[in-house]
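Undergrad: attaching a predicted model along with its sequence, questions to come.
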Amino acid sequence: MVDADQTFVIVGAGLAGAKAAETLRAEGFTGRVILIGDERDHPYERPPLSKGFLLGKEERDSVFVHPAAWYAEHDIELHLGQPVVQLDRNTRTVALGDGTALRYDKLLLATGAEPRRLDIPGTGLAGVHHLRRLAHAERLRGVLASLGRDNGHLVIAGAGWIGLEVAAAARSYGAEVTVVEPEPTPLHTVLGPELGGVFAGLHREHGVRFRFGTRLTEITGQDGMVLAVRTDDGEEHPCHDVLAAIGAAPRTGLAEAAGLTVVDRAHGGGIAVDASLRTSDPDIFAAGDCAAADNPLLGTRLRVEHWANALNGGPTAARAMLGHQIAYDRVPYFFTDQYDLGMEFSGHAAPGSYDQVVCRGDVGKRQFIAFWLADGRVQAAMNVNVWDVTDQLQRLIGSRRTVDPERLADPAVPLTSFLE
């Protein structure tokens, strides 16, 4: 039985929003819970969009957070296909695109992020793609299958996680792939020059062509269809389709218009929140891709765009909305699967923040653990085709202990010895 005296509104029906709604009910909240999403699909998880679903290994229904009937069964009021166009903090209301106004007692912004657009001629041609939403993945899956059948060619702008995962999927279908990246290695701003080459070698072995140190300047076409791309080194690359995978921008427009504090883009962007995911308005919280949170464990403000952040951030925000004394102090985590390489990454090591990279295992065979160290403390760790070590790695990062790099590099020294 819903008690209408209190209304909690969640803007953003992705993983963070859905898990927040689930947590509110699990914690015994009996007020109204309203979940608003601008997509018509029920809340879903995004990793399969560039992994199993895109590869054709997972069915569409497997991506959803809950069965469709779950929301009504738990008295969650769903407003799908409805953007929120205004947040009025004075009246404590949000306005939907159809003119509906909804009052809140507590509000959670889980608005996510949107793909950055290429600012070059030709982006309006058919055959230019982005990958962020389920509809994008459905379309791209068909495109990759068609390219594979017809020996077609895909150009990907950006060698980040999405770009590389789509490259691997495209090659699995048999499509030709060229990746254009302005940095000297893939994942340069994440893994640095030390380990980006591991992924370059992996993809080259599977037939992917890289053009490092260059960027797209134009997409050319005929009759509205893509024919080629041009790069700033003067080259032209014939192709049939183009994927823009140059990163994502947090969706902060609603928060900015309402006067909430937002982090400058140069520092990662996002809605500024404290350790309990509370914004500059005490009754408004933010979680997921759109939130830049003070992490008390790492001692810095971070905006993290990965699955685990939405999975865990939504429930933390929900408990904070209920008045629990709680801090979001998890070690950041994400994973990828490309060809026969499986990888998990824990922690945060921004360029310039570390002074040493230490590896244990066989990098050449792509079976190793890499550690990013600053002043002898592990800032981040990446396990490649080495399993069941994530908990130990996260504990090591969280401990902030000084370690001996030589012992850390020695596979004969148990990881648990650094935690004793």
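TA: Now that the structure is in, tell me what you want to look at. Numbers count the residues shown, from 1 in each chain.
Undergrad: C-alpha only now, for contacts and for neighbours.
TA: Noted.
Undergrad: now the helices for this structure?
TA: In the chain, the segments counted as helices under DSSP state H are 15-26, 47-50, 70-73, 134-149, 161-173, 188-205, 253-257, 307-321, 390-399, 405-409.
Undergrad: and the strands in the stretch 201-350 of the chain, which stretches?
TA: Here the stretch 201-350 of the chain has its strands, by DSSP state E, counting those that start in this stretch, at 209-212, 216-222, 225-231, 236-238, 241-244, 248-250, 271-273, 284-286, 291-295, 300-302, 333-338, 341-347.
Undergrad: closest to residue 4 out of those strands?
TA: strand 284-286 (19.1 Å; CA to CA).
Undergrad: contact partners of that closest one?
TA: 106-110, 271, 273, 277-279, 317, 321 (CA atoms under 8 Å, 6 or more residues apart in numbering).
Undergrad: next: stretch 143-150.
TA: 152-154, 169-171, 173-176.
Undergrad: show the contacting residues for residue 219.
TA: 120-123, 226-230.
Undergrad: follow-up on the earlier one: reformat the strands of the stretch 201-350 of the chain as CSV; add distance to residue 310.
TA: Formatted as CSV, those follow (distance: least, CA to CA, whole Å):
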stretch, distance to residue 310
strand 209-212, 32
strand 216-222, 32
strand 225-231, 35
strand 236-238, 38
strand 241-244, 23
strand 248-250, 13
strand 271-273, 14
strand 284-286, 11
strand 291-295, 10
strand 300-302, 13
strand 333-338, 11
strand 341-347, 15
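Undergrad: of all the ones you listed, which one is nearest residue 45?
TA: By CA to CA (comparing all of these), the closest turns out to be strand 333-338, at 13.5 Å.
Undergrad: helices or strands next to the closest one in the packing?
TA: helix 161-173, helix 307-321, strand 341-347 (3 or more CA pairs under 8 Å, 6 or more residues apart in numbering; DSSP states H and E).
Undergrad: ok, 10 Å please
TA: In terms of contacts (3 or more CA pairs under 10 Å, 6 or more residues apart in numbering; DSSP states H and E), strand 333-338 is packed against helix 47-50, helix 161-173, helix 188-205, helix 307-321, strand 341-347, strand 377-384.
Undergrad: do you know which of these lies nearest residue 90?
TA: helix 307-321 (18.6 Å).
Undergrad: that closest one to helix 15-26, inter-axis angle?
TA: Angle between the axes of helix 307-321 and helix 15-26 is 40 degrees (criterion: axes from the mean of the first three to the mean of the last three CA atoms, to 10 degrees).
Undergrad: against that first model, consider the following:
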Amino acid sequence: MKNGVVIVGAGHAGVQAAASLREEGYDGPVVLVGDEAELPYHKPPLSKTFIKDAEAKPQPLRGEAFYSGHEIDFRPGTEVRGIDIPGRRLELAAGGTLSFDRLILATGSRPRTLPLPGADLAGVVSLRSVADARLIRELSGKAEDAVIIGGGFIGLEIAATLRAAGRNVTVIEAADRVLGRAVAPVIAAHVHRRLEEIGVRVLTGTTVSRLEGEGGHVAGAVLPSGERIPARLVVIGIGVVPNVELAAAAGLAVGNGIRVDAQMRTSVPEVLAVGDAVNYRHWFTGGDVRLESVQNATDQARLAARTILGHEEAYSAVPWFWSDIGDMKLQMVGLALGGDRHVVAGDAADNKFSVYHFAGDRLIAIESVNRPADHMLGRKMLGAGFSPADSLVTAGPDALKAALAAFQQGTAAAAG
């Protein structure tokens, strides 16, 4: 393949795809295209350690020498305007084209916008990139009052970080609870309560009518009730939308993401897609999903590289996620969609507990607060297809480990 593989998107998925191609023995050209001028960096710290430390710098995914040392042609600050599928080339915004034999789209997602009067005022931001994080860090240093619109992971991580820095923080969530799409009600209620205990005001079932400004800078958020909440910093965190525009314009199949098969191939087999922008039929749930996590992005990227090298295995990684909100490390493994009951292990009063989700007798997900051992064991149980009895869950990790080991021995004996 004289033109080799071109990867569009230099986030976690794109960088892993380039690395995995070399690890799998691919010796053709590899071009990694990113629209930011920065060396590719870890994104999870941006909503936490980065914005609270004025001296913090982006944490690179790989050192600069990695790209040259592995003959990966990294092209930062390069925007792709279009994909010419028949011609096998990219049209670049700055002019010119870039030819490919295989293409991997790792275009990611972007923050959902909020059509709100005053949303264009200075001091109103969303978090997508390190440039956004730098702006939030700069603004928070001058703002005593901050409003976070959206009670998802990003919004709550920022809220806890700003509150720890002494800011007056209000979270406004339109749904009837925070983390509504992400975790069980018992965990959402726990997070809500602990945030309020450290002084974060959390308003659920509430929207913002408009943002008011002074001198072109945001000064407050007005609720439907007429209450005005002071705010020199407003962070909008109401979810993300997948970046599918390039794929859709090129005629690739899309639907809540770029549609791919089990080997990460799009509707045009020479074009693959991975990461936050991808919608696929999940092996565990049987339903179509689009997952936004570093784990999903990197595991899909590894598989896409193997697909290009001629392998045909299907994507079967166990999904897992995490979030750090104040003194709570939340870790989730599996997908709780379709669950009809749950079992709680540990004690919320100790800020250490887990929720085991079942569909009938089948374990489908575990959500943990400050119980990392439960999370790691959960990844092993779901990967092995082991579903423990309720009594084992409440008996504790040692009983679960022993039961899992016995299950795995029995499975190996049956296979042998």
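TA: That came in fine, so what should we check first? Just so it is clear, the model here is predicted, and its values are computed rather than measured.
Undergrad: after superposition, what's the TM-score here?
TA: Counting by TM-score structural alignment, normalised by the length of structure 2, the TM-score of this superposition works out to 0.93. Behind it: 405 aligned residues with a CA RMSD of 1.8 Å.
Undergrad: if we can go back for a sec, now mean neighbour count and distance to residue 335 of structure 1 too, for the helices and strands packed on strand 333-338 of structure 1, in JSON lines please.
TA: Compiled in JSON lines, those are given as follows (neighbours: other CA atoms under 10 Å; distance: least, CA to CA, whole Å):
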{"stretch": "helix 47-50", "mean neighbour count": "23", "distance to residue 335 of structure 1": "9"}
{"stretch": "helix 161-173", "mean neighbour count": "23", "distance to residue 335 of structure 1": "9"}
{"stretch": "helix 188-205", "mean neighbour count": "16", "distance to residue 335 of structure 1": "13"}
{"stretch": "helix 307-321", "mean neighbour count": "24", "distance to residue 335 of structure 1": "9"}
{"stretch": "strand 341-347", "mean neighbour count": "19", "distance to residue 335 of structure 1": "4"}
{"stretch": "strand 377-384", "mean neighbour count": "25", "distance to residue 335 of structure 1": "9"}
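Undergrad: closest to residue 92 of structure 1 out of the ones you listed?
TA: From those, taking CA to CA, the stretch that ends up closest is helix 307-321, at 14.9 Å.
Undergrad: what's the mean distance for the closest one versus structure 2?
TA: Following the fit onto structure 2, the mean deviation recorded for helix 307-321 of structure 1 is 1.6 Å by mean CA distance after the TM-score superposition for structure 1.
Undergrad: where does that helix end up in structure 2?
TA: Taking TM-score structural alignment as the measure, structure 2 aligns residues 294-308 with helix 307-321 of structure 1.
Undergrad: list the contacts for residue 337 of structure 2?
TA: Going by CA atoms under 10 Å, 6 or more residues apart in numbering, residue 337 of structure 2 touches 181, 285, 287, 357-359, 364-365.
Undergrad: aligned partner of residue 206 of structure 1 in structure 2?
TA: With TM-score structural alignment as the criterion, residue 206 of structure 1 matches residue 198.
Undergrad: just residue 415 of structure 1 next, same as before
TA: Aligned partner of residue 415 of structure 1 by TM-score structural alignment: residue 400.
Undergrad: how close does that match sit to residue 394 of structure 2?
TA: 9 Å (CA to CA, to the nearest Å).
Undergrad: kindly report the same for residue 161 of structure 2.
TA: 33 Å.
Undergrad: repeat that for residue 306 of structure 2.
TA: 41 Å.
Undergrad: and residue 275 of structure 2, how close does it get to residue 13 of structure 2?
TA: Taking CA to CA, one finds residue 275 of structure 2 at 6 Å from residue 13 of structure 2.
Undergrad: could you do residue 186 of structure 2 as well?
TA: 32 Å.
Undergrad: leaving out chain neighbours, which residue sits closest to residue 400 of structure 1?
TA: Spatial nearest neighbour of residue 400 of structure 1, excluding adjacent residues (CA to CA, 6 or more residues apart in numbering): residue 377 at 5.8 Å.
Undergrad: what residue of structure 2 takes the place of that neighbour?
TA: Aligned partner of residue 377 of structure 1 by TM-score structural alignment: residue 362.
Undergrad: picking up where we left off before, among the strands of the stretch 201-350 of structure 1, which is nearest residue 34 of structure 1?
TA: strand 284-286 (14.3 Å).
Undergrad: now the closest one: which residue numbers in structure 2?
TA: Under TM-score structural alignment, the match for strand 284-286 of structure 1 is residues 271-273.
Undergrad: and the matching stretch, how far out from the chain's middle?
TA: Distance of stretch 271-273 of structure 2 from the chain centroid (CA atoms, centre = their mean, to the nearest Å) equals 19 Å.
Undergrad: distance from it to structure 1 after superposition?
TA: So stretch 271-273 of structure 2 averages 0.6 Å relative to structure 1 (mean CA distance after the TM-score superposition for structure 1).
Undergrad: spatially nearest residue to the counterpart of residue 274 of structure 1 in structure 2 (excluding sequence neighbours)?
TA: Counting by TM-score structural alignment, residue 274 of structure 1 corresponds to residue 261 in structure 2. Leaving aside its sequence neighbours, residue 261 of structure 2 sits nearest to residue 280 (CA to CA, 6+ apart; 6.4 Å).
Undergrad: over to residue 101 of structure 1?
TA: Here the residue nearest residue 101 of structure 1, using CA to CA, 6+ apart, is residue 95, at 4.4 Å.
Undergrad: show the contacting residues for that neighbour.
TA: 82-88, 101-103.
Undergrad: aligned partner of it in structure 2?
TA: Using TM-score structural alignment, residue 95 of structure 1 pairs with residue 91 in structure 2.
Undergrad: same deal with residue 368 of structure 1?
TA: Match for residue 368 of structure 1 (TM-score structural alignment): residue 353.
Undergrad: residue 390 of structure 2 maps to what in structure 1?
TA: Checking TM-score structural alignment: residue 390 of structure 2 goes with residue 405.
Undergrad: how many residues are close by the closest residue to that match other than its chain neighbours?
TA: Nearest non-adjacent residue to residue 405 of structure 1, counting by CA to CA, 6+ apart: residue 358, 6.7 Å away. When counting by other CA atoms under 10 Å, one arrives at 17 neighbours for residue 358 of structure 1.
Undergrad: fine, thanks again, bye for now.
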